[in-house]
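> what's the 3D shape of this:
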Amino acid sequence: MKNYFKICALLLILALAAPLIITPGEAQAAVQKGGLKYYLFYNAKTNEAEFLVTNPTKNTINLQFPSGKDFDLEIRKNNQVIWKASDGKFYNQITRNEKLLPNQAKYFKIQLPKLTNGKYDLYAYFEGIQNRNKPVANLSITITNGIQDPLKYSLWYDQNANKAYFLVQNTSNKYTKLSFPTAKEIDLELIDGQGRSIWKYSDNKYYGQALKTEWLAPGKMKLYSAELPKNLSGNFVLKAYFNGLNGIEIPAASIKVSLNSKTEKSNLSFSAWYSTQTKPKIVFSAENTSNQTMRFQLPTSQIVEVIVRGNNGFYWKFSDHVKFAQTPQTRELHPRSPYYSFIYLPELPKGNYQAEIYYLGYSKTIPAVKTNFSV
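Next up is the predicted model:
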């Protein structure tokens, strides 16, 4: 049975590598690194990329994947990344070990987004090796039957107003037909440093599903604005999508933005205390004292962080002992409806302690409240 799979894998490699069977609508590239050989193909007819990882050696090669992600693919234009296969996707964080036997292969196929005419570069990454952050193969392609786009896009961020502005302009000398599949004309998306989509403008919004068509006159423009989340802090990539040209799935524009949390503490009331009832723990509450529901975008399922320090040198951090789901979460805090959290503590030696509690919807760096206690 093993020989059968080896033969099948070898035939697959030979079939894909043979230049005689590559049709005029396909492009290919082959690279050998660290014992593995990588093939990257593009099929213009189906607009698909195929990525093949082979072991042409006589030795078994050990692979280690740090998560559920096997590979990644980037599309670049003018050396700028305009699309990444893993963006907005979430993978389990369980490490996997695999063996790639001699003449075995791993094969991946992915549908690419619809692109406008022009030249692009594909970069493939393989997660099973140590240098997983470096591309193992790249391929240049030319799109000739793509979408015609006569529009010019501009995106900027006003930090004082915490607003993003997206400008769409018809720079041609002809009227441009805009066809929106739904009432949603644009979308905005924030990507964090790990490539995760943590916020979309369209989230929790309802759009009419009727097709909408309009004409944009030469030189005319459409300006959109949207407020970004107030509770996020850090550096992000902001992407803008325009839905007026049927089928364009890549961002029309993207910029780097630096956000600072603007949640007003005056609208939040925090309290915390040490309790020995049942088990030693910190009890924390957060109350929304305003008249409107607050929404918090969190990068993981973690809502609070607790750090305990003692005058005896003891140190303990809540997140060091709990595994949180690595998917963005939207949390709501309704008016006059407190949120409670019970953080159970380990066995503490005698001493005086201070606990700092961080409500992550408010701030990751400023404690929401501190409480002192003795054991």
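
> okay, CA-based contacts and neighbour counts for the rest of this
OK.

> Span of stretch 191-198 from start to end?
Stretch 191-198 has its terminal residues 6 Å apart, counting by Cα to Cα, to the nearest Å.

> For the stretch 251-375 of the chain, which segments are assigned as strands?
Assigned strands in the stretch 251-375 of the chain, in chain order: 253-259, 268-275, 281-288, 294-298, 304-310, 315-317, 329-333, 339-344, 352-359, 369-374 (criterion: DSSP state E, counting those that start in this stretch).

> Identify whichever of the ones you listed lies nearest to L40.
strand 253-259 (26.8 Å; Cα to Cα).

> buried stuff in that closest one?
For strand 253-259, burial by neighbour count (16 or more other Cα atoms under 10 Å) applies to 253-254, 257, 259.

> quick one: contacts of it?
If you take Cα atoms under 8 Å, 6 or more residues apart in numbering as the criterion, strand 253-259 is touched by 153-157, 159, 232-241.

> Just the buried ones among those residues, please.
153, 155-157, 232-233, 236-241.

> From A272, how far off is F71?
Computed as Cα to Cα, the F71 to A272 distance reads 45 Å.

> who has more neighbours, the two?
A272 (21 against 16; other Cα atoms under 10 Å).

> Okay, the nearest residue to the more buried one once chain neighbours are set aside and A164: tell me how far apart.
Excluding the flanking residues, the one nearest A272 by Cα to Cα, 6 or more residues apart in numbering is F284, at 4.3 Å. F284 sits 35 Å away from A164, going by Cα to Cα.

> These two: which has the busier surroundings?
A count of neighbours by other Cα under 10 Å puts F284 above the other of F284 and A164, at 25 against 19.

> Assess the claim that that one and S269 are in contact.
No. The criterion here is Cα atoms under 8 Å, and F284 misses it with S269 at 10.8 Å.

> Do I have it right that A272 meets K281?
No. Here A272 does not reach K281: they are 10.4 Å apart, not a contact under Cα under 8 Å.

> if we can go back for a sec, among the buried ones among the contacts of strand 253-259, which one lies nearest to Q111?
Using Cα to Cα, the buried ones among the contacts of strand 253-259 come closest to Q111 at Y241, 18.8 Å.

> That closest one belongs to a strand?
Yes. Under DSSP: H, G, I helix; E, B strand; the rest coil, Y241 falls within a strand.

> can you give me the strands for the stretch 101-250 of the chain?
All strands of the stretch 101-250 of the chain, identified by DSSP E, counting those that start in this stretch, fall at 105-111, 118-126, 137-143, 151-158, 163-170, 176-180, 186-191, 197-200, 212-216, 221-227, 234-242.

> Could you also give me the structure for this next sequence, so I can compare it with the first?
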Amino acid sequence: MSPTAPPGPDAQTAPVLLDRAGLQALVDALVARGFDVIGPTLRDGAIVYDRIADLAALPAGWTDRQEAGRYRLERRADAALFGYAVGPQSWKRFLHPPEETLWRARRQDDGFTITPEPPSPAPFAFLGVRACELHAIAIQDRVFLGGAHRDPGYAARRQGAFLVALNCGTAAGTCFCASMGTGPRAESGFDLALTELIDAARHDFLAVAGSEAGAALLAVLPTRPAGSDATAAAEAVLARTKAGMGRHLDTNGLKERLQANPEHPRWDEVAARCLACANCTLVCPTCFCTSVADHTDLAGTEATRVKRWDSCFTADFSFIHGGSVRASGKSRYRQWLTHKLAHWIDQFGSSGCVGCGRCIAWCPVGIDITAEAAAIRAMPGKAVGEGKGGNA
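Sure, this is the predicted structure:
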């Protein structure tokens, strides 16, 4: 199995340095250019993405500790602005929102008038996009924009989005992007990429432009040349983060192994623990399943059609005449994991997993996708090509 492919080649400029004032100037410049700036903030005991106007909104001095079924915030020994791994939310929340009104209809004397919902007025600027999340956005681009039937809402929100990547300086206990080839370094798919450099002597951001728009913005910011010491420090940050990955997933031959074993005994074992709560799909930055519902008022004069996130873990999601196609917890978990790590490759040309580890941390019972994949690889089961079947 091949890891997720990079989002595409982007020309990158020579690195320069921004200090904290320069980073604020970046935010100010994005606001002045009409962007709706979204970045990490501290709320309700978690680091979440929300609208920001200045650096005071960033989670300075906070980090996250994540393990299977566990997410906690702790104070850092420094004032790093991006000293965390990933929170419960992903940028999917903005590009592919949990609920979207598709159109509204109103009854008139001669029928109905249907009005599509207008797109968001301002383009997004995302501040602090991790490498795994860049790959997740690229995956959703393929899902929503890559075929003959483009999603107009996603296209409108994605159009003109400005991505400020952040090379990871912290790996959580649930991270395994290094296994998936999706991090911790942001290789492409961004307009600007930052690496936070903080120690007793400095607090700077090594900045590299990855697009013409990024280079144009960087040219008006208060920067200074990055010496060899700064570039070496940035490389050391990435090396330390890569070495600190809390999880590992061996992807070699995994696709074929999963597809050859729909009746592997491990599916029953994980089903006995899985609550089918859908947390893993809701926090996943690449899951895209939705359902559509129509609502009318009591007078029957107005109606709306709404698209909402759905999940392959719900019984109704695969319900057709006669019942649910996947009625058991076993079949639903198997569908999710094999689609994510195997069938997705056949469908979209890459794995559907970017190694962010959110599904591990936010599973109430601590089910670990890397452990389940390893168990199916290790335990006796059908060899590749020996046969398939089953929809239990």
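
> Overlay them and tell me the TM-score.
Here the TM-score for the pair of chains, by TM-score structural alignment, normalised by the length of structure 1, is 0.26; 169 aligned residues with a Cα RMSD of 7.2 Å.

> Can I get the strands of the stretch 251-375 of structure 1 in a markdown table including distance to V168 of structure 1?
A markdown table is the format used below for the strands of the stretch 251-375 of structure 1 (distance: least, Cα to Cα, whole Å):
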| stretch | distance to V168 of structure 1 |
| --- | --- |
| strand 253-259 | 10 |
| strand 268-275 | 39 |
| strand 281-288 | 39 |
| strand 294-298 | 28 |
| strand 304-310 | 41 |
| strand 315-317 | 48 |
| strand 329-333 | 30 |
| strand 339-344 | 42 |
| strand 352-359 | 39 |
| strand 369-374 | 45 |
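
> contacting residues for L333 of structure 1?
Contact analysis of L333 of structure 1 by Cα under 8 Å, 6+ apart lists 287-288, 293-295, 339.

> Let's have those in a markdown table, adding neighbour count and distance to L52 of structure 1.
Below are the contacts of L333 of structure 1 laid out as a markdown table (neighbours: other Cα atoms under 10 Å; distance: Cα to Cα, whole Å):
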| residue | neighbour count | distance to L52 of structure 1 |
| --- | --- | --- |
| E287 | 18 | 54 |
| N288 | 22 | 53 |
| T293 | 14 | 50 |
| M294 | 17 | 47 |
| R295 | 16 | 44 |
| Y339 | 14 | 50 |
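
> Relative to A27 of structure 1, which of those is nearest.
Nearest to A27 of structure 1, judged by Cα to Cα, of those is R295 at 47.2 Å.

> residue contacts, the closest one?
R295 of structure 1 neighbours (Cα under 8 Å, 6+ apart): 330-333.

> Counting neighbours, which of these comes out on top?
L333 (19 neighbours).

> How much space separates that one from I110 of structure 1?
For L333 of structure 1, the distance to I110 of structure 1 - Cα to Cα - is 40 Å.

> for T176 of structure 1, same thing?
T176 of structure 1 is 31 Å from I110 of structure 1, by Cα to Cα.

> neighbour-wise, which of these two wins?
T176 (19 against 14).

> can you map out the helices along structure 2?
20-32, 92-95, 131-145, 152-158, 177-180, 212-218, 228-243, 254-259, 265-273, 279-283, 329-338, 344-348, 358-361, 369-378 (DSSP state H).

> which one of these lies closest to V48 of structure 2?
helix 92-95 (10.5 Å).

> Check which helices and strands the helix or strand harbouring V31 of structure 1 sits against.
For V31 of structure 1, the host element (DSSP states H and E) is strand 26-33. Applying 3 or more Cα pairs under 8 Å, 6 or more residues apart in numbering; DSSP states H and E, one finds that strand 26-33 of structure 1 contacts strand 36-43, strand 137-143.

> change it to 10 Å
With contacts taken as 3 or more Cα pairs under 10 Å, 6 or more residues apart in numbering; DSSP states H and E, strand 26-33 of structure 1 sits against helix 2-17, strand 36-43, strand 48-54, strand 137-143.

> now the ones you listed in JSON lines, with mean neighbour count?
As requested, those are exported to JSON lines (neighbours: other Cα atoms under 10 Å):
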{"stretch": "helix 2-17", "mean neighbour count": "14"}
{"stretch": "strand 36-43", "mean neighbour count": "22"}
{"stretch": "strand 48-54", "mean neighbour count": "21"}
{"stretch": "strand 137-143", "mean neighbour count": "18"}
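
> Turn those into CSV, including distance to E98 of structure 1.
Shown next, in CSV, are these (distance: least, Cα to Cα, whole Å):
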stretch, distance to E98 of structure 1
helix 2-17, 16
strand 36-43, 14
strand 48-54, 13
strand 137-143, 21
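
> now for those, which one comes closest to E26 of structure 1?
The nearest among these, by Cα to Cα, is strand 36-43 at 4.5 Å.

> by how many degrees do that closest one and strand 105-111 diverge?
Counting by axes from the mean of the first three to the mean of the last three Cα atoms, to 10 degrees, strand 36-43 of structure 1 lies at 30 degrees to strand 105-111.

> and of the helices of structure 2, who's closest to Q66 of structure 2?
It's helix 358-361; of the helices of structure 2, that one is closest to Q66 of structure 2 (Cα to Cα) at 5.9 Å.

> From L52 of structure 1, how far out is the residue lying closest to M221 of structure 1 once chain neighbours are set aside?
Spatial nearest neighbour of M221 of structure 1, excluding adjacent residues (Cα to Cα, 6+ apart): Q169 at 4.2 Å. Look at Q169 of structure 1 and L52 of structure 1: by Cα to Cα, they are 41 Å apart.

> Please convert the strands of the stretch 101-250 of structure 1 to a markdown table, extending it with distance to I357 of structure 1.
Below are those laid out as a markdown table (distance: least, Cα to Cα, whole Å):
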| stretch | distance to I357 of structure 1 |
| --- | --- |
| strand 105-111 | 44 |
| strand 118-126 | 40 |
| strand 137-143 | 47 |
| strand 151-158 | 32 |
| strand 163-170 | 30 |
| strand 176-180 | 47 |
| strand 186-191 | 27 |
| strand 197-200 | 23 |
| strand 212-216 | 49 |
| strand 221-227 | 29 |
| strand 234-242 | 20 |
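
> out of those strands, nearest to K2 of structure 1?
Evaluated over the strands of the stretch 101-250 of structure 1, closeness to K2 of structure 1 peaks at strand 105-111, with 13.3 Å, by Cα to Cα.

> which outside residues touch the closest one?
Here strand 105-111 of structure 1 makes contact (Cα atoms under 10 Å, 6 or more residues apart in numbering) with 5-6, 8-10, 12-13, 36-43, 46-56, 70-73, 85, 100.

> that older thread, and the residue nearest to M221 of structure 1, how many residues sit next to it?
Around Q169 of structure 1 there are 18 other residues, counting by other Cα under 10 Å.
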